[in-house]
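Student: quick one: sequence plus predicted model below, questions after.
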Amino acid sequence: MVAMKMKRTKPNNDNNKKVGASIKSLPKDLLANVLARVASDSIADLFNVELSCKDLHEMGNDDYVLQHACMDSFPVASWPVSDEASSFMKRCKESSNAEALFRQGMFEYFSLSQMKSGLALLKRAAKKEHVEATYVCGIILLQYCGSDSVGDKRRQVEMPGQSQRMQE
């Protein structure tokens, strides 16, 4: 039996050019939708996709993609996190990511006792239909039901569509 020698060849760089060209041919809103779905399942997968090419890296920073980014891999409580993780969380919050707003609101309200700014973030998350934020805002509202200035406190905590029910 004769062993055949395989000739090694250099990788064909034309394939890489074809991938980049095909990505550029896709509509940006389609790419944003795909990356938003990836981001909603796994931040690690989003980062890996971003590493694959420059165009996907740029699209990964789109507000729509960041609004849908999953925050499960980030700690709820604030303990030291890397500058990169902190920067990513900040970008998500600025893009109105409901989970990022909720986590920052919880931290500010309960850990830093910055109740006004924390509550504002929780209300923003609740308006985006974040279930836990809606629950926490409801609990905060219940806390004020027995105080002397209930009307003032209720107006501060009011949820979307709630003002009509309270006045009845």
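Tutor: Done, it's in. None of these values were measured; they are calculated from a predicted model.
Student: C-alpha only now, for contacts and for neighbours.
Tutor: Fine.
Student: wait, isn't residue 65 in contact with residue 41?
Tutor: No: using CA atoms under 8 Å, residue 65 makes no contact with residue 41, being 11.6 Å away.
Student: these two - which one has more neighbours?
Tutor: residue 65 (24 against 16; other CA atoms under 10 Å).
Student: so the spatially closest residue to the more buried one that is not a sequence neighbour is in which element?
Tutor: Distance criterion CA to CA, 6 or more residues apart in numbering; nearest residue to residue 65, sequence neighbours excluded, is residue 36 at 4.2 Å. Element membership for residue 36 (DSSP states H and E) is helix 28-41.
Student: now swap in residue 142 and tell me
Tutor: Taking DSSP H and E as the definition, residue 142 sits inside helix 131-143.
Student: point out the other helices and strands that that helix packs with.
Tutor: Where contact means 3 or more CA pairs under 8 Å, 6 or more residues apart in numbering; DSSP states H and E, helix 131-143 is packed against helix 115-127, helix 150-157.
Student: deepest in the core, which of the ones you listed is it.
Tutor: Comparing the helices and strands packed on helix 131-143 by mean neighbour count (mean count of other CA atoms under 10 Å), helix 115-127 comes out on top with a mean of 21.
Student: take a look at this one as well, against the first:
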Amino acid sequence: MAVGRGAEARRGACFRSRDGDDDLGMTGTATAKVRRRRMENEKAPATARSSGGKRRRRGTDRFDTLPDELVLSILCKLAASAGLPSDFINVLLTCKRLKELGLSPQVLSTASAKTFAVKAKNWSNSADRFLKLCADSGNVEASYTLGMIHFYCLQNRRGGASLMAKAAIGSHARALYSLAVIQFNGSGRSKNDKDLRAGVTLCSRAAFRGHIDAMRELGHCLQDGYGVCQDVTRGRRLLVHANARELAAAANAMVSSRSWISSSWANDYRRHGARTGVTTEYPLLSDYGYNVPALEAHTVNRFMTEWFAARDGSPGPGLRLCSHGGCGRPETRRNEFRRCSVCGTVNYCSRACQALDWKLRHKEECVVVAAAGMGVGEGGAHGVENDDRAGDGDRQMMMVYS
């Protein structure tokens, strides 16, 4: 089958056609030789050139002869495995054909979270449109990421919640848990709009899909009887299961990569430990006696942390950020989050963030404050007070440490 040079045969070509350009400045015998060489190349079978036959003309573009299905398959694998947004974007900028095929729904639906992990300082309308294009292509990770950014950073509550709900319908565990936190706190609404039963239901669905923070939150809800009938045994079983999941995730991360410690906020914890003289590093699994580093925060949590850090660390007048460094969630109204009942210096969006930050950092800080005059020992109960006082039973999220 002959390989034509027309627009139909060169579908998605990435190089300009040289027709009409090579004859400039040529006359007589030279022009005749060029035309004769072109005619021979056009009549040459495609199989002869693709099977290692001698290329008779410089500038022949074999990329044009590749079928779209093969190029799409390669682009899908690239989008799913890209470690940085530039790994994927640079390919799209190579030529027109790669840009058209790379922005197809088939490719964008497979893009990983790192493919669109834009930094807060680089956020723009173009990044927003790209994430929206991925979300419209059925990418649930993009729907969750864009929903969190719109809900918490851009204060587009309705649009952000809709995008997270779209991801939750696709069984995205992080989106389910984030919606549960919104229901528990009544985020974006008044303090009387909390829906504890809806929060427990969403948390249960996220825990069923293996989300560790959702398991912790649901376990404490069962222990405290918060939004669900109290069942201390089931609650403790879920907390143990969450610790086991965390240990497995840490082991898998250690096997796959050595650069698995969270970057910015983990360094803050390290500096804090050096300042206070604490030698134990990240005792997340103290129940089992393991000291493992904290898992890397999700890209959208890092985005929110960077976003508000660039704004003097304040989401607005009278509003606070979650004190767990790997979260980044801000309050949407005053006194939305709960503060530590012992020292009163930290506040958290959820029980899971409180449990993680307690083991990571706050355990030493709170003990220092208690030893200074509050009289609460390390093995005592530690709670979080509800600043809202919205009539939800003054939820006391108690923890007993071994």
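Tutor: Cool, got the structure. Nothing here was measured: the structure is a model prediction, and the numbers come from that model.
Student: contacts for the helix holding residue 36 of structure 1?
Tutor: With contacts defined as CA atoms under 8 Å, 6 or more residues apart in numbering, helix 28-41 of structure 1 is touched by 45-46, 59-60, 62, 64-70.
Student: distance to residue 14 of structure 1 and secondary structure added to the residues you listed, as JSON lines?
Tutor: Listed next are the contacts of helix 28-41 of structure 1 as JSON lines, based on distance: CA to CA, whole Å; DSSP: H, G, I helix; E, B strand; the rest coil:
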{"residue": "45", "distance to residue 14 of structure 1": "26", "secondary structure": "helix"}
{"residue": "46", "distance to residue 14 of structure 1": "25", "secondary structure": "helix"}
{"residue": "59", "distance to residue 14 of structure 1": "23", "secondary structure": "helix"}
{"residue": "60", "distance to residue 14 of structure 1": "25", "secondary structure": "coil"}
{"residue": "62", "distance to residue 14 of structure 1": "28", "secondary structure": "coil"}
{"residue": "64", "distance to residue 14 of structure 1": "32", "secondary structure": "helix"}
{"residue": "65", "distance to residue 14 of structure 1": "30", "secondary structure": "helix"}
{"residue": "66", "distance to residue 14 of structure 1": "32", "secondary structure": "helix"}
{"residue": "67", "distance to residue 14 of structure 1": "35", "secondary structure": "helix"}
{"residue": "68", "distance to residue 14 of structure 1": "34", "secondary structure": "coil"}
{"residue": "69", "distance to residue 14 of structure 1": "33", "secondary structure": "coil"}
{"residue": "70", "distance to residue 14 of structure 1": "35", "secondary structure": "coil"}
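Student: restricted to buried residues, select those residues in ChimeraX.
Tutor: Only the buried entries of those go into this ChimeraX selection, using 16 or more other CA atoms under 10 Å:
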select :46,59,60,62,64,65,66,67,68,69,70
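Student: what is the nearest of the contacts of helix 28-41 of structure 1 to residue 25 of structure 1?
Tutor: Closest approach between these and residue 25 of structure 1, by CA to CA: residue 59, at 13.7 Å.
Student: apart from its neighbours in sequence, what residue is nearest the closest one?
Tutor: Residue 59 of structure 1 sits nearest to residue 32 (CA to CA, 6+ apart), 6.5 Å away.
Student: aligned partner of residue 57 of structure 1 in structure 2?
Tutor: Superposed on structure 2 with TM-score structural alignment, residue 57 of structure 1 falls opposite residue 99.
Student: thought residue 93 was touching that match, still the case?
Tutor: Yes: with contact defined as CA under 8 Å, residue 99 of structure 2 reaches residue 93; the gap is 6.4 Å.
Student: residue 125 of structure 1 versus the residue nearest to residue 59 of structure 1, what's the distance?
Tutor: Plainly put, residue 32 of structure 1 is 22 Å away from residue 125 of structure 1 if you go by CA to CA, to the nearest Å.
Student: and the helices in the stretch 201-350 of structure 2?
Tutor: Along the stretch 201-350 of structure 2, counting by DSSP state H, counting those that start in this stretch, helices occupy 212-224, 232-256, 264-276, 299-309.
Student: and these: which comes nearest residue 120 of structure 2?
Tutor: helix 299-309 (5.2 Å).
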